[in-house]
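Enquirer: the sequence isn't on hand, but the structure is:
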């Protein structure tokens, strides 16, 4: 779906958002506020205009209204929403607009919660050519998946604003988050879906190929490098397991210990049985020719021909919640740091949930999306419980007031 402009609809609190762009007509649907289901629907052809303000009465736009849809270039991490004032308060703020964050926001918006996604526009999988293993979305470019997710969140009244959250505080019963440019937003609950950072070995040429032909996940990239000569660059104790795992996709595998991996006798036997070569010694650089990876050069000067490299990076969740006393901790598998949470994403800080790679380092895109939905359902249930408690307290106060008035003969 093409990113498009929006126009405000007044006096009803609503937004008209273009959702498709045929050659000779546009369709605008009311998707935000109190306009009711399908209240504003405009289909127009021929010469069209944009930027008009529409007066809606009883959910019906003026006859003959014409609106021109103007496609905009997609900008990662942004959806074209009306301007948001700083210090705005919503029910839930989602920090991070990847698969987990947008899925959580979509579920919350459909639960009729006011929700804002704050996204820095730097998805972890941006270098990859496509998302894989995501039913009905296999091969979709990551930025297209994000763009479609933003459109869906906006359709139900959610908002996505650009920004990098640098701190969060609990103030007067609300969470207040601050971006690096000074904007402040507050919410009753937080969902953190900031993903993680992959820390790569300092090998010349490695980082430039990351997500292209330097890979880490066989389920994400194995099919694309099937039957090719693959080098597994040793980074730690998981490297032998990674080499054996990638053996399912190609029989042409070389494990480079890179002076970081000690292969035990049992492991060497397993590797030999599966036809995996082991090369000892330090790695000097990644060889590239005409923008194609061609080999791994050792410190000795020897070059081993491979067309792809797999490795296990050290993965670190961000520290955006440190101001709330919630810091990442070492993962039990020793592969990095994550934010601890229960099965729904609930953290040790009441009112704060986390979803996706920030807590589950191994989650693929589809798993992160599912986790966002689970967390959103838990957040909504928590808010329902709080809303119910507030309503019960108000009811009791009203009853007590009536009883006092009756006792005093008022």
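Expert: Yep, it's here. Computed from a predicted model, the values in this text were never measured in an experiment.

Enquirer: going by C-alpha atoms from here, please, whenever you check contacts or count neighbours.
Expert: Fine.

Enquirer: tell me which element residue 243 falls in.
Expert: Taking DSSP states H and E as the criterion, residue 243 maps to helix 239-246.

Enquirer: another structure for you, compare them:
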């Protein structure tokens, strides 16, 4: 452990202020822990603040993550927390609600009123899925109500799958899910009815189109059994796929003046995200983002990779700052010489 890390972790500044860490990571999911791991291995003092609300908590397993295929999300996070601790990273349970510049660092305020300080921030707070207001839908989210075929398609292959139409991308979603099952039904629900070309494509692939608003979901013993229309018609289904609105958890970033912008796919707004450069650097100097808060469609493996990139970029930025300070200190004794 280097001198800077020891000083940050073992001392408390005058006036009772919290320690100053090289980096404070807000959010302890795959992106945040990967960034913390990278920084910890770079001998940086790091604090991870986690509210304990992972987006994938309802999911049974993580998929398409080489070496971790089928791992329950909780097990992956527990392993990650143990790994970062080996490199001196500190973990703190809590909800970070705001941050502000304080001299040459940031002060992060938690919901309980406590505060911590860091020279750099990595925000990996993820997103919230805003789901359609269909009775019974939220209760099945992550089990029989799904959103991503690459995350869950294999597990529900060959089942009776419904696609809830909430916008113009629903036709694409129905054709996509058709890869995993021959029994696909597109419920028009609140979307515009597909045009002639879309009807032809759906028919050619054997996708059934049902016109009418969905009123509720029927279940038996906690499992989906059917989709009920407003007119009372019941369409048996075992799985329903939904494209919810993807909204970043951006409260801390908003307090720093970094606001979400609309996220479009094929000309349709599907949510919002925080814009950043390829390393995750935001418009606010010293603030990086990684994971679903900036890449809402990223799977776990991509979020973890983004955390590594951001962690390396933060370390490089700190090195540049420390080098400037070292050069200034080296010159200082000679600045007044005649």
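Expert: Nice, I can see it. Nothing here was measured: the structure is a model prediction, and the numbers come from that model.

Enquirer: superposing both, give me the TM-score.
Expert: Taking TM-score structural alignment, normalised by the length of the second structure as the basis, the two superposed chains have a TM-score of 0.93; 326 aligned residues with a C-alpha RMSD of 1.8 Å.

Enquirer: circling back: so where in the second structure does the helix holding residue 243 of the first structure end up aligned?
Expert: Alignment of helix 239-246 of the first structure against the second structure: residues 170-177, by TM-score structural alignment.

Enquirer: what does that stretch contact?
Expert: Residues from elsewhere that reach stretch 170-177 of the second structure (C-alpha atoms under 8 Å, 6 or more residues apart in numbering): 149, 153, 163-165, 184-186, 191, 194, 198, 202, 205, 207, 243.

Enquirer: taking these one by one, which sit in strands?
Expert: Judged by DSSP state E, the subset of the contacts of stretch 170-177 of the second structure located in strands is 163-164, 184-186.

Enquirer: specify which member of those is nearest to residue 75 of the second structure.
Expert: Taking C-alpha to C-alpha as the measure, residue 75 of the second structure lies nearest residue 163 of these, at 30.4 Å.

Enquirer: could you double-check that that closest one sits in contact with residue 189?
Expert: No: the criterion here is C-alpha atoms under 8 Å, and residue 163 of the second structure misses it with residue 189 at 9.6 Å.

Enquirer: give me the more crowded residue out of those two.
Expert: residue 163 (27 against 20; other C-alpha atoms under 10 Å).

Enquirer: contacting residues for that one?
Expert: Taking C-alpha under 8 Å, 6+ apart, one finds 170, 173-174, 184-187, 240-242 in contact with residue 163 of the second structure.

Enquirer: next one: residue 106 of the first structure
Expert: Counting by C-alpha under 8 Å, 6+ apart, residue 106 of the first structure makes contact with 149, 152-153, 156, 158.

Enquirer: can you tell me the element it falls in?
Expert: For residue 106 of the first structure, the host element (DSSP H and E) is helix 99-110.

Enquirer: corresponding residue for residue 360 of the first structure in the second structure?
Expert: Residue 360 of the first structure maps onto residue 295 in the second structure, by TM-score structural alignment.

Enquirer: and its match, what is it in contact with?
Expert: Taking C-alpha under 8 Å, 6+ apart, one finds 273, 303 in contact with residue 295 of the second structure.

Enquirer: what about it, distance to residue 226 of the second structure?
Expert: 33 Å (C-alpha to C-alpha, to the nearest Å).

Enquirer: same question for residue 116 of the second structure.
Expert: 50 Å.

Enquirer: what do you get for residue 177 of the second structure?
Expert: Taking C-alpha to C-alpha, one finds residue 177 of the second structure at 18 Å from residue 226 of the second structure.

Enquirer: what of residue 128 of the second structure?
Expert: In terms of C-alpha to C-alpha, residue 128 of the second structure sits 26 Å off from residue 226 of the second structure.

Enquirer: more neighbours: these two, which one.
Expert: residue 226 (22 against 18).

Enquirer: surely the more buried one meets residue 219?
Expert: Yes: counting by C-alpha under 8 Å, residue 226 of the second structure touches residue 219, with 6.9 Å between them.

Enquirer: look up how far residue 159 of the first structure lies from the aligned partner of residue 320 of the second structure in the first structure.
Expert: Under the alignment (TM-score structural alignment), residue 320 of the second structure maps onto residue 385 of the first structure. With distances taken as C-alpha to C-alpha, residue 385 of the first structure is found 24 Å from residue 159 of the first structure.

Enquirer: which of the two has more neighbours?
Expert: Using other C-alpha under 10 Å as the criterion, residue 385 of the first structure and residue 159 rank with residue 159 on top: 25 against 12.

Enquirer: to which residue of the second structure is the more buried one aligned?
Expert: With TM-score structural alignment as the criterion, residue 159 of the first structure lines up with residue 90 in the second structure.

Enquirer: do residue 178 of the first structure as well
Expert: Checking TM-score structural alignment: residue 178 of the first structure goes with residue 109.

Enquirer: could you measure from that match over to residue 18 of the second structure?
Expert: For residue 109 of the second structure, the distance to residue 18 of the second structure - C-alpha to C-alpha - is 11 Å.

Enquirer: okay, and the common contacts of these two?
Expert: With C-alpha under 8 Å, 6+ apart, residue 109 of the second structure and residue 18 have common neighbours 115-116.

Enquirer: follow-up on the earlier one: compare the contacts of residue 106 of the first structure with the second structure and list the overlap.
Expert: When you map the contacts of residue 106 of the first structure onto the second structure and apply both residues aligned by TM-score structural alignment, their matches' C-alpha atoms under 8 Å, the shared contacts are 152-153, 156, 158.

Enquirer: element containing the equivalent of residue 134 of the second structure over in the first structure, please.
Expert: Mapped onto the first structure by TM-score structural alignment, residue 134 of the second structure lines up with residue 203. Assigning secondary structure by DSSP H and E places residue 203 of the first structure outside every helix and strand.

Enquirer: next up, the contacts around the closest residue in space to residue 203 of the first structure that isn't next to it in sequence.
Expert: The shortest distance from residue 203 of the first structure to any non-neighbouring residue, by C-alpha to C-alpha, 6 or more residues apart in numbering, is to residue 285 (5.5 Å). Residues counted as contacts of residue 285 of the first structure (C-alpha under 8 Å, 6+ apart) are 203-206, 296-298.

Enquirer: which among those end up buried?
Expert: Neighbour counting by 16 or more other C-alpha atoms under 10 Å classes 205-206, 296-298 among the contacts of residue 285 of the first structure as buried.

Enquirer: so of those, which ones are in strands?
Expert: 296-298.

Enquirer: got JSON lines for the residues you listed, with distance to residue 398 of the first structure too?
Expert: Shown next, in JSON lines, are those (distance: C-alpha to C-alpha, whole Å):
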{"residue": "296", "distance to residue 398 of the first structure": "76"}
{"residue": "297", "distance to residue 398 of the first structure": "78"}
{"residue": "298", "distance to residue 398 of the first structure": "79"}
